[in-house]
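**Q** need a 3D model of the sequence below.
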Amino acid sequence: MKLTVFHRSYRFRQPFRTSGWSMESREVLLLHIASADGAHTGWGECAPLPAFGTETLAEAEQIVSDASAVLAACRVSPHECTEDLDAALPGLARSPAARFALESALLDLEARSRGMSVADFLGGQHRSSIPVNAVIGGGPPGEAARLATEAVREGFRCLKMKVGGGDLEHDLDRLRAVRSSVDPSVSLRLDANGAWDFGEAEEALRAFIPYDVEYIEQPVAAEAVDELAALTGMNILPIAADEAAHSPESVRVLLERRAAHVLVIKPMAMGGLRLARECVLLAREYGVDVVFTSLIDSSVGRHAVAQLCASLPDPLRPQGLATGRLFAEDSGRDVIVDGTFALPTETGLGMTPVLEGA
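**A** Below you'll find the model as predicted:
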């Protein structure tokens, strides 16, 4: 198999900000793997985000370069090549974004060669679309209300808003503005990105009770699992672990500790679609739901995660894959209608990236 790498930079419509950092564009590697005879190809995306604990772009480039020789010598079916890569490249386990991209491209290649979607190849439920939430960011009250109104008008029934970037009163003003601008049946999720210490988190959770919050992501730092478990046990509001759920090992710890009501998992940071899918099945044994989100990936990465979501058993909460709205430039186009991500009817990932003009 032959591996080709395309380095692309995609601008956001406006700087993407979260508590502690911001970025104006997304640097990604698009991986193209062709079968030995050139008859079939697959695509994957590597979008590292060191602020979330992944490798750097330079580290990803190196491991992807090392993978090229392994793929050239691989004589098993494409989806089995991931095991060869893991065995030959010890550093791949420490490069989750690169591993995600390589596995995605190999699964895309395998599924295309079989005339099926990646979702069908992964097995399980078959879906033509998946529900998704809209992101309304961390702007001032008026802007948050406007974005919420626009999202609901477009058919979204679930909104996600950043909190913790300022003082609590500012967040409460924004919550009031959003809740007063949309129907009470619209779900509202909050994401603090670990902004608070335990006392601040408890205060915020109690203050948010009147606003019918579906759950709040990562109210305390990712490494503060004891505090996360304590907040979960208090049952003030449903707690979701996001940054804390960064690996299969961390997911198992969170589940065993009963440290969250919901897990929010980014397959790009987890290291692959199949590892992420295993986490869902494990979480279901504990009665814990999983929501998948992008790592602010471009369209190739989002389509890979959408295929994973399409394979999952019911029930399926809205997933965090409507982030294409953030991009002024992108590797492709998502079809989102009435708050659902429409799965393409083509085989594999269902899409081929647009490389021109990036």
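**Q** could you use CA atoms for every contact and neighbour count after this?
**A** Will do.
**Q** which stretches of this protein form strands?
**A** For the chain, the strands defined by DSSP state E occupy 2-18, 21-34, 41-46, 129-131, 134-137, 158-162, 187-191, 213-217, 239-241, 262-265, 289-292, 336-337, 340-342.
**Q** hang on, isn't Glu45 packed against Leu29?
**A** Yes. Counting by Cα atoms under 8 Å, Glu45 touches Leu29, with 5.8 Å between them.
**Q** counting neighbours, go ahead and name the busier of these two.
**A** Glu45 (32 against 23; other Cα atoms under 10 Å).
**Q** residues contacting the more buried one?
**A** 28-31, 97-98, 100-102, 104-105, 297-298, 300-301 (Cα atoms under 8 Å, 6 or more residues apart in numbering).
**Q** just among those residues, which is most surrounded?
**A** Ranking the contacts of Glu45 using other Cα under 10 Å puts Ala98 first, with 34 neighbours.
**Q** could you find the closest non-adjacent residue to Arg11?
**A** Distance criterion Cα to Cα, 6 or more residues apart in numbering; nearest residue to Arg11, sequence neighbours excluded, is Ser25 at 4.1 Å.
**Q** so how far is Ser113 from that neighbour?
**A** 34 Å (Cα to Cα, to the nearest Å).
**Q** now stretch 130-140, how far from the centre of its chain.
**A** Relative to the chain's own centre, stretch 130-140 is displaced by 13 Å; criterion: Cα atoms, centre = their mean, to the nearest Å.
**Q** to compare against the first, here's another:
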Amino acid sequence: MKASYKKYILDFKRPSGTSRGILHQKETWFFVLQGEEGFGIGECGILRGLSIDDVPAYEQKLKWTCDNIQLGRNKLWNELLDFPSIQFGVEQAFISLESKEPFELFPSPFTREAMPIDINGLVWMGDEAYMHEQIQQKLADGFTCIKMKIGAIDFKTEIALLSSIRKRYNKEEIELRVDANGAFKIEEAMEKLKILSQYDLHSIEQPIKQGHIMEMKSLCANTPLPIALDEELIGVTDVVEKEYLLKTIRPQYIILKPSLVGGFKGSEEWIQAAENHNVGWWVTSALESNIGLNAIAQWTATLKNDLPQGLGTGSLYTNNIDSPLTVKNGKIFYQKSVAWDTNKIEQICI
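**A** Predicted coordinates:
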């Protein structure tokens, strides 16, 4: 068996804003295994400025992983604790290599086209007109759950956007989630949560920056609005530490991004800890290409979680890899009649 990797730059169709800045491109790495009977492929989806493995030695670690591929999937996972996105890419590649079809990692009713997954529609930060345009498009596209990025433009403007949705749709018709990406100052967070709670929101992701455990604990204990931890999970790799974090903060939800928390195995450890402490959860992609998104969607389908998942990011790029993943009426489908872009995949695997 031979392992290799290749860098790939994804280009956004339109600059996409978060509280950490505006995204024009997304860097990713494909990890490829060549065996006697075929190939396996995975994606190491790093997010600059957020991933714990955003370090100068990242590519060197990819090379080390290729050179030590004989260690196998489980030993490599343990050796790569500080590189969760590489853990995830290696997991995908081994499962892909062992599968009957390299892109059907987890056969299920989802991959048999019988059961799509409910997802949220993502609204990126921007000026008021652009955000309103996105909201209207998501509603027209049949989404009944909308997630809105907040924290970068004027808070009053964001509240006005939420108010405009609620004047037209009640919480039974449209579920609203917001994601602050840690943008709120600690001293103003509770007041903002009180204001946001007036609009019947499902939840808010990461209202303050990660690492302020006692402050987050206090917010979760007193919040009028359910809080979901996201960035707070990054870099916590030990099972005991995962249990401690959830036992201490006691959030209402956690959000699992496999590229940021150690792939399937790391995510499953978080799920177990969440269920031990009666914490809800759902899965979200981390802006991967369709290679990584496909793996996440198929795995998520096996978990049988009824909440809308965050898997609607496949249409963000001009140069994504065409795949059977299709979003329609607020759901993601796996349509086998739509082929993978074999030309691009061959170029990656060479």
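**Q** quantify their similarity with the TM-score.
**A** The TM-score (TM-score structural alignment, normalised by the length of structure 2) is 0.87; 337 aligned residues with a Cα RMSD of 2.6 Å.
**Q** now do the contacts for the residue nearest to Arg11 of structure 1.
**A** 9-12, 15.
**Q** tell me the residue furthest from the middle of structure 1?
**A** Asp37 (33.4 Å; Cα atoms, centre = their mean).
**Q** that one and Gly271 of structure 1, how far apart?
**A** Taken as Cα to Cα, the span from Asp37 of structure 1 to Gly271 of structure 1 is 28 Å.
**Q** what's the answer for Ala342 of structure 1, then?
**A** Counting by Cα to Cα, the gap from Ala342 of structure 1 to Gly271 of structure 1 is 24 Å.
**Q** these two: which has the busier surroundings?
**A** Gly271 (26 against 19).
**Q** now the aligned residue in structure 2 for Leu175 of structure 1, nearest residue through space, not along the chain?
**A** Superposed on structure 2 with TM-score structural alignment, Leu175 of structure 1 falls opposite Leu162. Of all residues not flanking Leu162 of structure 2 in the chain, Tyr199 sits nearest, at 6.9 Å (Cα to Cα, 6+ apart).
**Q** for the one you found, what are its contacts?
**A** By Cα under 8 Å, 6+ apart, the contact set of Tyr199 of structure 2 is 162-163, 166.
**Q** one more: Met131 of structure 2?
**A** 123-125.
**Q** which of the residues you listed sits closest to Glu113 of structure 2?
**A** Val123 (27.0 Å; Cα to Cα).
**Q** Glu329 of structure 1 and Leu355 touch, don't they?
**A** No. Counting by Cα under 8 Å, Glu329 of structure 1 stays clear of Leu355, with 10.8 Å between them.
**Q** between the two, tell me which one has more neighbours.
**A** Glu329 (20 against 13).
**Q** translate that one into the numbering of structure 2.
**A** In structure 2, Glu329 of structure 1 lands on Asn319 (TM-score structural alignment).
**Q** how about JSON lines for the strands of structure 1, with distance to Leu122 of structure 1 added?
**A** Shown next, in JSON lines, are the strands of structure 1 (distance: least, Cα to Cα, whole Å):
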{"stretch": "strand 2-18", "distance to Leu122 of structure 1": "23"}
{"stretch": "strand 21-34", "distance to Leu122 of structure 1": "19"}
{"stretch": "strand 41-46", "distance to Leu122 of structure 1": "15"}
{"stretch": "strand 129-131", "distance to Leu122 of structure 1": "16"}
{"stretch": "strand 134-137", "distance to Leu122 of structure 1": "26"}
{"stretch": "strand 158-162", "distance to Leu122 of structure 1": "27"}
{"stretch": "strand 187-191", "distance to Leu122 of structure 1": "29"}
{"stretch": "strand 213-217", "distance to Leu122 of structure 1": "28"}
{"stretch": "strand 239-241", "distance to Leu122 of structure 1": "25"}
{"stretch": "strand 262-265", "distance to Leu122 of structure 1": "18"}
{"stretch": "strand 289-292", "distance to Leu122 of structure 1": "16"}
{"stretch": "strand 336-337", "distance to Leu122 of structure 1": "23"}
{"stretch": "strand 340-342", "distance to Leu122 of structure 1": "18"}
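**Q** thank you, goodbye.
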